[in-house]
Structure formats: structure tokens, C-alpha cells
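Participant: sharing a model prediction with you, sequence too.
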Amino acid sequence: MTSLLPLKSGTDPSADRDLDPELLGLTEEQADEILAAISSMTARRILDVLYDEPRPTSEIATALDSSVQNVSYHLERLEDADLVEVVDTWYSAQGREMDVYGPTNGGLVLYAGAETTTPSLKRALGRTVGGIGILGAVSVIVHLQWARSGPFAPARRVAPIGAQPADPTLQESIVQFLTGPGGVLLGAWLVLIAVVAVRWYWHRYRPAREHA
């Protein structure tokens, strides 16, 4: 007789689990517990399986061709090290509850030395300044081409009859650049660089420094 109880719950245990990678220095206290938990190849294979898809103990054992008792032992150690957790509950054909395990993070990264593993703010600023210099040069070239382009050329100041037309002052040249296509192009690039820099700082540099 077929059981009316579902084998799996109606929700995907992987859904809504947007996990961040875990950065852990080798000298941190938690490193000893984690290294002890993953010292066995079986434990590492369990983690690999669970990163692919959350599963109950019996399915993990089947995937690894191991016993349920052996998998349960390593799952307990991984859970104590805060590497896996119960993310859902399924039911067997006999109606028995089965805990579904999944990783507690999006990836485990063990590192030695913060300077080699965290993004360099000084290097990023250097690249940004260099990029702005290149973009500025390109913008000036665009402006000069526009300034020489026939009917779109900026008008010179009116000079007395017979006199040579006066060249624009420095202030007028700056205004012409800022209001021309070169200035608009440079402004758009600067805004884009600022947005990318802010996203890099909040999503890469700041989290990495907090874990360092």
C-alpha cells in the first residue's frame, strides 16, 4: 500500500539560500575544529555532495556508497563545526521524518595571511586613477574633434572689424569642454567608475576585511 505522506516537502531546500562564501584564517580558533571535521575524505565528499544539492542522510550514503552510520558520524562532526545544518524535513515511504542537510555557507575558503587573500584598496585606487587619466585623455580628444567640426565648432569671441578673432579664455575653454560631448562623456564615465567602485568596496573589500 502506497503511503499518502510525501517523500519530499513541497519546497526546494536550495531556494532562498543565497549563501556567502566563508573566509577563515588558519590562525583563527574555529580553524582547528573545521580542519578536524574535514580531515576525513568521507567528510570532504559529504560536503561536496551537499554543495551540489541538500540531501538526507540516506541519500548521501547512497551517493557515496557508504553506510548510513558512517555518514551520520561525519555529519554530526560537520554540524558541530558549523559547516552543515538541517535545512528541511522529508518523509520516508513509511512516514518517518528525515532531516535534510545543506551547507551553512556558499563556499569554504581557508587562507594564511590577510594581504594575499583580501583585495588591496591601494592597488584598486591606483588602477582607478590610471583609468580616469586615460578616460580624461580620450575625452579631450573627442572635444577637440568636436571643436573643429564645421558648424558645430564653438564660436570665438567677437573682435573689432579688421582685427584677428580672439582665442577663447581658459575659463571659456573649460566651459566649452564641460558642456561639449567630451565633458559629457567624461562625466558619464566618472559616474560609472564611482558606481563600480562603491559596489566593489561594499561587496568585496569590506566583507573580506571583516573576515581577515
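Facilitator: Arrived safely. In this text the structure is predicted, and so the values were computed from the model without any measurement. Numbers count the residues shown, from 1 in each chain.
Participant: all contacts plus neighbour counts: C-alpha atoms, from now on.
Facilitator: OK.
Participant: right, and Leu50 touches Val100 too?
Facilitator: No: with contact defined as Cα atoms under 8 Å, Leu50 does not reach Val100; the gap is 9.7 Å.
Participant: am I right that Thr89 sits in a strand?
Facilitator: Yes: with the criterion set as DSSP: H, G, I helix; E, B strand; the rest coil, the secondary structure at Thr89 is a strand.
Participant: looks like it contacts Gly102 (just checking).
Facilitator: No: the pair formed by Thr89 and Gly102 falls short of the contact definition of Cα under 8 Å, at 11.5 Å.
Participant: so for the two, which sits in the more crowded spot?
Facilitator: Gly102 (26 against 17; other Cα atoms under 10 Å).
Participant: for comparison:
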Amino acid sequence: MGRLFSRDSDATVERSETPQVVCLDDDHANEILGALQSETAQSAFRALNREPMAAAELAAELEVSVQTAGYHIENLLDANLIEQHETVYSEKGREMAVYGPATEPTMLFFGTSDDQRALESAFREYASVLGVGAVVLAIRGVLSPLEPLFDWL
């Protein structure tokens, strides 16, 4: 989709190679699941991961009001799933925040915090040998029987 606003944006996102691991028994897991509970929220999250954009641009892409886009942006910000990457100006000179994926990716782990250290250790070990992409593909392969649960990813 083309830009609705004339702006010079060089928002690039450099992601950390080590994700934050959030276990299901962590309070942060509730924030994440709550922020992604609706189809609109999931669409907003996917759109902002594809391309950083301002709330008005997100609203136009999702065909929702700016208020609705702003509501989902706030929830995603509170869950640390996205962050503000820069501030730009519209053609009318209005200041606009540009949002995109969080620098530190989040891995929601369907286990308890007792298992967290072992998972983080295994992730670091495999990531250093195979690279993060291979580890993500391996995890996705293991979880593929659960894929209907992850359609929103």
C-alpha cells in the first residue's frame, strides 16, 4: 500500500538475536495474550511488523478508525510487542509517531517459569550454532501440530 502522508522515514528495525522468553505463568503473558485477542489487533501487529507506520497509516491499511488503530497500538505498546521508532511530520506539519516491531522479539513459551532457564539456554546454544532463523524454523516445525492455535502469527 502506498503512503498516505508525504514523509521522510528511514525507520529501520534492528532486532535482537535473543528473544525475551515469556512463560505462560508470567503476568506479561496475560498482557501479550490480551493485546492480541482480536483479529484487528493481530492484523495491526502483523502490519507493523511488515512495515513501521503511523497510527493514521495503520488505520487506513486496516480500514478502521484512527481511534481504533490507536487503541490497538496502545495495547501492543503496553505488552512490549511494538515500540515507537521515530517521529515524522505529515504534509500538514503534524507530528506523527511511527511504530514498528519491538527491538527485542518475544517468545511466548507454553510452559512454566521453572522451565524458562533450560529453554533460554537451549535457544542460545542452537542459535549460536545454527543461526536464529534455523532455530525459529525448528521451533515452528515442532509446534506445527498446534498451528491452528498460531494462525494469527
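Facilitator: Looks like it came in fine. This is a predicted model, so every value here is computed, not measured.
Participant: look through structure 2 and report the residue furthest from the middle.
Facilitator: Lys92 (29.4 Å; Cα atoms, centre = their mean).
Participant: tell me the contacts of Leu144 of structure 1?
Facilitator: When contacts are counted by Cα atoms under 8 Å, 6 or more residues apart in numbering, Leu144 of structure 1 is found next to no other residue.
Participant: what residue of structure 2 matches up with it?
Facilitator: The equivalent of Leu144 of structure 1 in structure 2 is absent (alignment by TM-score structural alignment); it sits in a gap.
Participant: how much space separates Leu144 of structure 1 from Ile132 of structure 1?
Facilitator: 18 Å (Cα to Cα, to the nearest Å).
Participant: could you pull out the strands for structure 2?
Facilitator: Applying DSSP state E to structure 2 gives strands spanning 20-23, 53-54, 82-89, 95-101, 106-109.
Participant: and those: which comes nearest Gln67 of structure 2?
Facilitator: Of all these, the one in closest proximity to Gln67 of structure 2, counting by Cα to Cα, is strand 53-54 (12.3 Å).
Participant: Provide the aligned range in structure 1 for the closest one.
Facilitator: Counting by TM-score structural alignment, strand 53-54 of structure 2 pairs with residues 55-56 of structure 1.
Participant: again, but for stretch 69-88 of structure 2
Facilitator: On structure 1, the counterpart of stretch 69-88 of structure 2 by TM-score structural alignment is residues 71-90.
Participant: list the buried residues of that stretch.
Facilitator: Using 16 or more other Cα atoms under 10 Å as the burial criterion, the residues of stretch 71-90 of structure 1 that qualify are 71-72, 74-75, 77-79, 81-90.
Participant: right, and the helix or strand after the helix ranked longest in structure 1?
Facilitator: Across structure 1, the longest stretch assigned as helix under DSSP state H is helix 121-147. Scanning forward in sequence from helix 121-147 of structure 1, with DSSP states H and E defining helices and strands, the next element found is helix 170-179.
Participant: give the aligned range of that following helix in structure 2.
Facilitator: Applying TM-score structural alignment, one finds that helix 170-179 of structure 1 aligns to no residue range of structure 2.
Participant: which residue in structure 2 aligns with Arg127 of structure 1?
Facilitator: Residue pairing (TM-score structural alignment): Arg127 of structure 1 is not matched to any residue of structure 2.
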